[in-house]
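In: Provided below for reference: sequence and predicted model.
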Amino acid sequence: MTAHTPSTSDNGTPGPRSSVHPVIAEVTRQLTERSADTRAAYLARIREAVGQGPARTSLGCANLAHGFAACGVGDKLSLAGDVTPNLAIVSAYNDMLSAHQPLETYPAVIKKAVGEAGGVAQFAGGVPAMCDGITQGRAGMELSLFSRDVIAMSAAVALSHDMFDGALMLGVCDKIVPGLLIGALSFGHLPTAFVPAGPMRSGLPNKEKARVRQQFAEGKVNRRELLQAESAAYHSPGTCTFYGTANSNQMLMEVMGLHLPGASFEQPGTPLREALTAEAGRRVLGLTALTEHHTPVGEQIDEKAIVNAVVALLATGGSSNHTLHLVAIARAAGIQLTWDDFAALSEAVPLLTRMYPNGAADVNRFHEVGGMAFLIGTLLDAGLLHEDVRTVAGPGLDRYRKVPRLTEDGELVWVDGLAESADKTVLRPAGDPFAPDGGLRMLEGNLGRAVIKVSAVAPERHVVEAPAKVFADQAELQTAFAAGELTGDFVAVVRFQGPRANGMPELHKLTPPLAVLQDRGQKVALVTDGRMSGASGKVPAAIHVSPEAEAGGPLARVRDGDVIRLDAVRGTLEVLADLGDREEARPTVDSSAGTGRELFAALRGAVGPAESGAGVFGH
């Protein structure tokens, strides 16, 4: 099987072009200026590594022999010389998680394609992959955010043998892709492609699943009926089909040029999916320092690529988790992205998609009606993306207007995508958006700074002013709900859920009870220094409050009855009380041990604030 990768000459006629929007240009300018010193230091480091060449060419004989001892005779002969490129495969495969189960067969596909193209590919290492869907509401969720940094370190261990000229990263879900990219950027002199698995086939509609969850919270259906609904929604290999963090990851990898064009949402188990996997290996082979098209990932992920990522996140109403992950990714490349950049870009970027939880459609429907090719094309035409970036498909983001297809002869080619959205209830052009601004907004006030996702929140609920009800964790709120104690209007304050306190777990179990109360006519909102799921929905939630309560943030001094005003229109988060003379509360729930949490004490002690990406590196 051969592939015809789009190039400048065969890219077809692009749509009408616009100069870069002035807000996009100004945010990029400020970001570049702010990052000048750290970016320069990062580039100097990776350029020095490029100059040193593949270390295996200077490895001692015993070192090198260890490096290819398990290879076949042909690969040993190739790696003993200094001209055959060797690619690392780093994978998050495990067969428990539906999104990662398809990755089991990818290394063999990649090795075969790379070998036929004149290179060698070795499985360099595996990284852990946990599922937030399984750990929601459990102690294991308190390891989730830190797993991102563990994955980054694991990827670095895999690449540390200095045997490689390029890398392929196999991963899909929430913390896995950001962790793999942070790890790859620590070896930024290597060209790197990300290889997705694709979404599972559509099952029970996500809106129906959410309805059954809410009915269970109200006691209207039993556990057996709830499990039937959940199993009909999550039913086969592939990524969950709602537009949460996992699928936001895939969208971001494509708009940053780390996927091949159109690769993000092709379902697993298809001939096209296998062809794209094989071609990813061939493409990286053509981007190594041994070629004239050398494209190190650390050069590729520059300020323009980071701005493109934020724009696409806003335009799609993507996961709020990426206000943490993109900041951490950018810092790994020496780029000082801030929440203020998100806020500034949000004012200029329209909302172009409606996918659950922001609409009824899933990612399969988005892919069918135009998908990434249409989204990128319309954002480019509106001047909302930088076109002049480097990608694994070659220079220029225009290439991502194309979609992959297989010819009758099995050749992989890229053809023009849809000129118009096939369903404007799901995907719209930039000139006819669902909303004039992005789905994420920043809040600031005397309670600190926070993030709110408003794309799924009804406009009449964008402002909530009500007395606080303070909880130590989400279990305490659920208990109060079950006891019928959550009456009247209120703002739920769930504190000591930040990274220093307990690893900043997602609090997705809060969504059903709060949604029930909201549907009963109560005005409710959530304020927390924890996270919500990438699938957080219709209840207004000020999340990632920074500084967190454990770090002495104002949340630690809020008491029951204090009036809190959450105003997503003005971008403010305020308590209408004087907190100055109050003592700080302390956590009443012990998260220091059990389910492996004792092993993560050092990370809780080293982690930075949410605004800096909630990571343990370089904050």
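Out: All right, it came through fine.
In: please count neighbours and contacts with C-alpha atoms only from this point.
Out: Fine.
In: so what secondary structure elements neighbour the helix or strand hosting residue 185?
Out: Here residue 185, judged by DSSP states H and E, is contained in helix 176-186. Judged by 3 or more C-alpha pairs under 8 Å, 6 or more residues apart in numbering; DSSP states H and E, the packing partners of helix 176-186 are helix 144-159, helix 297-300, helix 322-332.
In: let me have these in TSV, extended by mean neighbour count and distance to residue 374.
Out: Formatted as TSV, the helices and strands packed on helix 176-186 follow (neighbours: other C-alpha atoms under 10 Å; distance: least, C-alpha to C-alpha, whole Å):
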stretch	mean neighbour count	distance to residue 374
helix 144-159	23	31
helix 297-300	24	23
helix 322-332	25	22
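In: okay, these in a markdown table with distance to residue 557 next?
Out: Listed next are those as a markdown table, based on distance: least, C-alpha to C-alpha, whole Å:
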| stretch | distance to residue 557 |
| --- | --- |
| helix 144-159 | 26 |
| helix 297-300 | 43 |
| helix 322-332 | 25 |
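In: ok so, going back, what comes into contact with the helix holding residue 185?
Out: Helix 176-186 is contacted from outside by 92, 128-129, 147-156, 169, 171, 190, 192, 249, 297-298, 325-326, 328-329, 332-333, using C-alpha atoms under 8 Å, 6 or more residues apart in numbering.
In: take the one below as the second:
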Amino acid sequence: MSVNAKLLEVTERIKKRSAKSRAAYLAACEDNMRDGPRRRRLSEGNLAHATAACPILEKTELLGAKWANIGIVTAYNDMLSAHQPFENFPSIIKHAARRNGATAQVAGGVPAMCDGVTQGQDGMELSLFSRDVIAYSTAIALSHDMFDAAIHLGVCDKIVPGLMIGALRYGYLPQIFAPAGPMPSGITNPEKARVRQQFAAGEVGRDVLLKAEAASYHAPGTCTFYGTANSNQMLMEIMGMQLPGSSFVHPNTPLRDALTAQTTRRATQITALGEDFTPACRVIDEKAIVNGLVGLMATGGSTNLTIHMAAIAGAAGIKINWDDFADISHIVPLICRIYPNGVADVNHFHAAGGMAYLIRELLSAGLLHNDVTTVAGGEGLSEYTREPIKNAHAEADTVIFRNGPTESLDKEILTTVKEPFRPDGGLALLKGNMGRCVMKVSAVKRDKWFVEAPAIVIDNQNDLIAMHKAGELERDFVAVLRFQGPRANGMPELHKLTPILGLQQDKGFAVALVTDGRMSGASGKVPAAIHMHPEALLGGAIARVRSGDMVRLDPLNGTVEVLDVDLSTRDVATMPKAQNLSTLGMNMFAPMRAQAGDSEAGASVLGDPDWMSE
């Protein structure tokens, strides 16, 4: 099947826009490539420091032989359920490396905060910036020049994007991701959401709410809804940065451990000392980025990736914007239903055919680029139509890849391009006199898309919660929550508002949210125009809206606007003094807030290297 003409057009547009920066990036990567073990250029003193704590076999090989050395960059901590399984991964990797004629060392650790723990709390204002801290930390881990490839251990919201940004800045090295997998299914996600709304309505107490939450988040592994963490895993696979079929295998299972060992084996093969040198700069190119955007649209992925993908692409010298997202959304149908776009979770998605079926279906419709380089090698992205099984008749870490399903095993979860759940993707770009923003429409019922109602302007999400408790939200309204952008307070997620807004919507009121902040990757049934820029703190028009203004959201026509008002004639509101910047280390992040870019450009604080300048 030839590639869709519009997809080719978007890809060529990105290539043209990125020509100078991409060429300079590739040139910088080529300049840093070297044959043989990279540690050869280190002094004897450098090597002695780097090997002092190694077991004798590893020390011997590192000091004198030609074995490749694999760096492990880990986001392990045992508070995050998705990252707790990584405790044992370095041991698995080191043993697998030795069996395959290589060594492995933990190069460094990166922070990994949980948005589920900080949701609605002060710590959420550090969440987005943690991505760039992780990128910095990844760069520090790889800066020793001891490593011929790197294996990255990370799953969740900001961790994978941060690792990717750091990895791509070392794009001359092969890089590969080893995921941990999702936890087993607990109570259904719709049931969890129902209890949350009951609590918001005062119908149940905290004991019932806690019981439901604990039954949902109950074991090691990724949360099972299709939020940012699982969107990350889909992206790493469809962009060729981890092995086929590795995204959604449960942790602490024989197949998961075998996949981790197989990832190590593959890492040794794609070093400059192996037979298939595959540096990251050749994996992540314009076609791989477009494939990632297609995957987001086809699955109804997290809105957080509208920010992170720009930052990831930028780290490889590639420039994308929300017009690219929107144009791809117009041609890529929604063929997955995973909560919040449906009732199934990622385990059901995996059982119904998972990534192998998804990629096969999109390739067959000409909606993906097959001619890409991946860490799996072989025949481009078509290698990812296969799925792994453990070889029970060979050594412990052997994985066999077989052809994945050619038909969906549950058409309520995975369907075909010809008979999609929606004819277009899950994202809309909105523009108007308030600015530019995005809206996830895949989980919003069509009759709830269009909202025209008076604004309730607030500067803190807790203000809306107080209004709800006071009974002041029993009406149609558009909550305009401003001063939530990157420069203002780090662009926190505002998922805390979801139960209240969903409750009022269920009562029959027309409700929506407009904000320069973020919603959770699990944002769902309530229309939410988010990531608005220019943000309020920088004088964006959202800072000129007043309570009572009539606001219209119209994702079908791609508009968000205040009606019958010339906003340019109004004064810009002043951000109220924050009360929490001295707590939880918040004041340490003032320099990051001061230099953060806008959300469409990735909201990054890293700054552009020389090769990104025109």
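Out: Ah, there it is. Just so it is clear, the model here is predicted, and its values are computed rather than measured.
In: any idea which helix or strand comes after the helix holding residue 185 of structure 1?
Out: Counting by DSSP H and E, the next helix or strand C-terminal to helix 176-186 of structure 1 is strand 192-195.
In: residue 605 of structure 1 -> structure 2?
Out: The equivalent of residue 605 of structure 1 in structure 2 is residue 594 (alignment by TM-score structural alignment).
In: actually, residue 355 of structure 1.
Out: The equivalent of residue 355 of structure 1 in structure 2 is residue 338 (alignment by TM-score structural alignment).
In: ok, now residue 287 of structure 1?
Out: So, by TM-score structural alignment, residue 287 of structure 1 is matched to residue 270.
In: which residue numbers in structure 2 go with stretch 205-214 of structure 1?
Out: Under TM-score structural alignment, the match for stretch 205-214 of structure 1 is residues 188-197.
In: next: stretch 420-430 of structure 1.
Out: Counting by TM-score structural alignment, stretch 420-430 of structure 1 lines up with residues 407-417 of structure 2.
In: next one: residue 159 of structure 1 from residue 182 of structure 1, what distance?
Out: According to C-alpha to C-alpha, to the nearest Å, residue 159 of structure 1 stands 12 Å off from residue 182 of structure 1.
In: no, scratch that, I was asking about residue 47 of structure 1
Out: Remark: distance between residue 47 of structure 1 and residue 182 of structure 1 (C-alpha to C-alpha) = 17 Å.
In: before we move on, the earlier item: mean deviation of the helix holding residue 185 of structure 1 from structure 2?
Out: Compared with structure 2 after fitting, helix 176-186 of structure 1 deviates on average by 0.4 Å (mean C-alpha distance after the TM-score superposition for structure 1).
In: can you give me the angle that helix makes with helix 144-159?
Out: Computed by axes from the mean of the first three to the mean of the last three C-alpha atoms, to 10 degrees, the angle separating helix 176-186 of structure 1 from helix 144-159 equals 40 degrees.
In: which residue range of structure 2 does helix 176-186 of structure 1 align onto?
Out: With TM-score structural alignment as the criterion, helix 176-186 of structure 1 aligns to 159-169.
In: and that stretch, how far out from the chain's middle?
Out: Distance, stretch centre to chain centre, for stretch 159-169 of structure 2: 11 Å (C-alpha atoms, centre = their mean, to the nearest Å).
In: what's the neighbour count on the aligned partner of residue 234 of structure 2 in structure 1?
Out: Residue 234 of structure 2 maps onto residue 251 in structure 1 when the alignment is built from TM-score structural alignment. For residue 251 of structure 1, the count of nearby residues is 24 (other C-alpha atoms under 10 Å).
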